[in-house]
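Asks: Provided below for reference: sequence and predicted model.
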Amino acid sequence: MASPPLPSQIVELNCKVMEEKLKSLGSEVNRHEDNLRFLKSEINAIEEACVDLAIKLGNYHSSVAAVMNNDTSAQEAEERTVRSILDQDRTAAAIICQLKLRSELASKMPLMKDILGFVATLGKVNNDNLSRLLAEYLGMDNMLALVCKTYNGVKGLEKYDKDGIIDKSSGIHGLGRSVGKLLNGRFTVFCLENLRPFSGDVNIDDPQRKLILHRPRFPGGESPAGFLDFAVNMIHLDRAHLSCLTASGHGLRETLFYSLFSHLQVYKTRSDIQRALPLINDGAVSLDGGILKPNGSFCLGDSKNLEVKFPVSLEVSSSPENILEMEGQVKLKNWEKERLLEDMKREEDLLKEVKELYSKQKQELMDYLTRPELTQAPHDSSTIPSPATPGSNPFGAKPSHKRRY
């Protein structure tokens, strides 16, 4: 014998109680998901800080190792680069380099005052592999390129007659004749004030004024394995070159070197580049010789050993006291990461538990609404709210936009 239908007031009350409980569980689900997102962002920030510290520590230890192995000093490395430029006979760089060595002669030439130097001598790196790779990436023309402060300096390098023919008795051609060198072929010149500068921010607290660039990250938030840094931030500038600014206040890093490297990424190995391909837009190089151009083409085969490379700076930029402090920061951040991972595990367990309760509560409500004594109730079903309507929040609660953790 079928049970008599329940009064509509009782049905509505029971549904309301069950739906309120369902809504509360939905809010709990949202809260735990918010907590997990917050914890993940905190872990990402710690991992990024650890990568920065690892790069600094690696640079320090590689510099110390080079000094211990009696490698050439920074001054000797720069002199070696200058000698390699002088060996590039009949080039604009060799002519200007020779004139700069003759300081008495250069001081009498107004043209020389606007020439800051050459790309190869305006920056240093702390790794010989990196020096060779960046030189190969840029090519000899760019490595030997002259760098002028203003466009007036560029105009002074060459004069033309009324037919557009180069006047070989003036400008850099005339200077070459003065030192017994005849310039042959084209040459590249960069004008600092005409280069479009980096549009982002510069880290003013960094002694090297490095560019603030966002590290590549996969959708899950993790950094690609083997990523070291952006090439533009791995160039070391001497104090004199750091103080060299354009009229608009931009330095060499955000003008010349950003123009040359843009967002070029540096990795440890070719395999690291291959795994990070979806995150690379402006090319990449790896310390084991891999080169990926910005147009997506790979440079395969044996690497070139260009005669002109960036000087390798073996100067230790951080004191041992700072190194001990950084090593302590790494330990502290790793400890913080472990605590956050434990918190994430607890939140994941709680989220799983609440989701199971939510599913169980939703099923109970559905079972209640389909009981025979309810379905027999005449014309009262329209007053019974549905536990979930199409397109509604499945948890019956608005997602929280505030961090509640």
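Replies: Everything's here; your move. Numbering: from 1, shown residues only.
Asks: going by C-alpha atoms from here, please, whenever you check contacts or count neighbours.
Replies: OK.
Asks: ok, and the closest non-adjacent residue to the residue positioned nearest the centre of the chain?
Replies: Nearest to the mean C-alpha position of the chain, counting by Cα atoms, centre = their mean, stands R215 at 3.6 Å. Nearest residue to R215 in three dimensions, chain neighbours excluded: S223, at 7.3 Å (Cα to Cα, 6 or more residues apart in numbering).
Asks: give me the secondary structure label for the one you found.
Replies: coil (DSSP: H, G, I helix; E, B strand; the rest coil).
Asks: distance-wise, check it relative to I10.
Replies: As judged by Cα to Cα, to the nearest Å, S223 and I10 stand 57 Å apart.
Asks: check Y151 too.
Replies: From Y151 over to I10 (counting by Cα to Cα), the distance is 87 Å.
Asks: one step back: tally up the residues packed near the residue nearest to R215, please.
Replies: 18 (other Cα atoms under 10 Å).
Asks: K181 too?
Replies: 18.
Asks: also D201?
Replies: Residues near D201, counting by other Cα under 10 Å: 12.
Asks: let me see the contact set for L256.
Replies: F190, L192, L195 (Cα atoms under 8 Å, 6 or more residues apart in numbering).
Asks: apologies, that question was intended for A94.
Replies: I85, L86, D87, Q88.
Asks: in addition, the following structure is provided for comparison:
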Amino acid sequence: MQVDLNETSFNSREEMQNGGFSEVKSIMESSEKLQDDLRMLGMKIKQHEDSIKLLKTQKNKLDDNILDMQVLLGKYHSSSSPIENKDQFHLQSEHEITEQILRHEKSAAGILYQLKTHHGPQASHLSLTKDVMGAVATLGKVDDENLNRLFSEYLGVQTMLAIVCKTFEGVKALETFNKDGCIDKTSGLHGIAASIGRSLDGRFIVICLESLRSRLLYLFLIKILFIDDILNRVFYSFAASCRPYAGDFVADDPQRRLDLLKPRLPNGECPAGFLGFAVNMIHVDSSNLSFVTASGEGLRETLFYNMFSCLQVYRTRAEMVLALPCISEGAVSLDGGIIRSNGVFSLGTREEVDVRFPKTSIMSEELQSYNETEKRMKETRWQKEKLDEDIKRELALLNHAKFNFEIKKQDFVKFLAQSSSYATQHQFQAARR
């Protein structure tokens, strides 16, 4: 049979061309499938990451709720201590606190309370004392005995005996001066001390609630006048330490506790052993809760915030040390550790301060509220455990999706290398033809 070489050559080229198109089409389809698989795995990874982020946010909110409930319950030693143990504590009454103050006979608070003891209700109507709210130790209560000792030690006996006045007029009434600028020992507290055979020597602290804000403004004006930057920083720091709290309050809290931002470690977790802020662990009686300054601030956001600021409370000294990156304004621990400020530690044996805050008594309605809060805490902890399980499951799914993504990515890289090799070979053959 005679063969047409031209026709044979044309048919061979056509078969090779059709085969090449088919191969290219197969490569493109495989490439698209691999890319779709990678895209789907990437979407799964993003979904798992978003789910973990959302679950951790919910967990942080539950941690904050648990801490708030621990403060309300007063469970500073152990979250499982029964309430019956509280009834066995010796309740310090206001009368006992007064006796503690009276032991400091030569102190301003001791003389003031001797006046109240001798004159009774009439003493509060005297021009000297009508603006005086009392000593610091009488204006708040602390349920936990160990915390009571710790707070008293942190503040010191001078601060516990400090006299609190509503206005600056009340401060001026406690001490007057003669024409020579010397203290007039016949008027004010000095005159009261002399009348009962006592002498008021040395310094004593008086806290003016309405002056906390005005003092800040006054020092701000002074700051403007100072050219030296170091002096500016010193005065600004001093003024800031006297500011009242200007933030929000815990919602639906009859004690009007301050809604302070919880400390967070770099990983976003709340430090282990953190129990709350000292300023929120002070119980203010209903009679004092109604007091507000001319600017509208109460005792907690003026007096106690001025003394404690954002002082953090931890279960142990070891946990407090681990939380140092989160501590900027001091911390205390139930086993006696004290950090005064950032980088300033109080070491040595614990100091016993003989003037402390009184304790609150748990009434029947408070007992019911206690049980309800305890029930809510158990439910919240159960929700947190479920969230922990969900986070672990999402982490496992995320790791599995990342593993599959890496395998699929390696397959895609190999496929690209093979496709490139095929394309190079095909071009070479086409060039030869």
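Replies: Nice, I can see it. All values derive from a computational prediction rather than experimental measurement.
Asks: quick TM-score on the pair, please.
Replies: Remark: TM-score between the superposed chains equals 0.84 [TM-score structural alignment, normalised by the length of the first structure]; 373 aligned residues with a Cα RMSD of 2.7 Å.
Asks: what does the residue nearest to the centre of the first structure align to in the second structure?
Replies: Counting by TM-score structural alignment, R215 of the first structure lines up with K262 in the second structure.
Asks: next one: L357 of the first structure
Replies: In the second structure, L357 of the first structure lands on N404 (TM-score structural alignment).
Asks: host element of its match?
Replies: Secondary structure assigned from DSSP states H and E places N404 of the second structure in helix 364-432.
Asks: what range in the first structure does stretch 317-327 of the second structure sit on?
Replies: By TM-score structural alignment, stretch 317-327 of the second structure lines up with residues 270-280 in the first structure.
Asks: tell me the buried residues in the matching stretch?
Replies: For stretch 270-280 of the first structure, burial by neighbour count (16 or more other Cα atoms under 10 Å) applies to R270, D272, I273, A276, L279, I280.
Asks: what does stretch 230-237 of the second structure give?
Replies: By 16+ other Cα under 10 Å, the buried positions in stretch 230-237 of the second structure come out as N232, F235, Y236.
Asks: go ahead and confirm the last one touches K223.
Replies: Yes - checked against Cα atoms under 8 Å, the pair Y236 of the second structure and K223 is within contact range at 6.8 Å.
Asks: most residues in a single helix of the first structure, which one?
Replies: helix 8-68 (DSSP state H).
Asks: report the distance from stretch 215-227 of the first structure to the chain centre.
Replies: 10 Å (Cα atoms, centre = their mean, to the nearest Å).
Asks: give me the stretch of the second structure that stretch 31-49 of the first structure matches.
Replies: Using TM-score structural alignment, stretch 31-49 of the first structure pairs with 47-65 in the second structure.
Asks: quick one: the matching stretch to the first structure mean distance?
Replies: Its matched residues in the first structure lie on average 1.5 Å from stretch 47-65 of the second structure after superposition (mean Cα distance after the TM-score superposition for the first structure).
Asks: check the buried residues of stretch 270-280 of the first structure and tell me the two furthest apart.
Replies: Greatest spacing in those, by Cα to Cα: R270 and L279 (14.4 Å).
Asks: so the residue nearest to the centre of the first structure versus P7 of the first structure, what's the distance?
Replies: Counting by Cα to Cα - R215 of the first structure and P7 of the first structure are separated by 63 Å.
Asks: can you tell me what I101 of the second structure aligns to in the first structure?
Replies: In the first structure, I101 of the second structure lines up with I85, judged by TM-score structural alignment.
Asks: mind listing what's buried along the helix or strand hosting that match?
Replies: Per DSSP H and E, I85 of the first structure falls inside helix 74-86. For helix 74-86 of the first structure, burial by neighbour count (16+ other Cα under 10 Å) applies to A74, A77, E78, R80, T81, V82, R83, S84, I85, L86.
Asks: over to stretch 49-59 of the second structure?
Replies: By 16+ other Cα under 10 Å, the buried positions in stretch 49-59 of the second structure come out as E49, S51, I52, L55, K56, K59.
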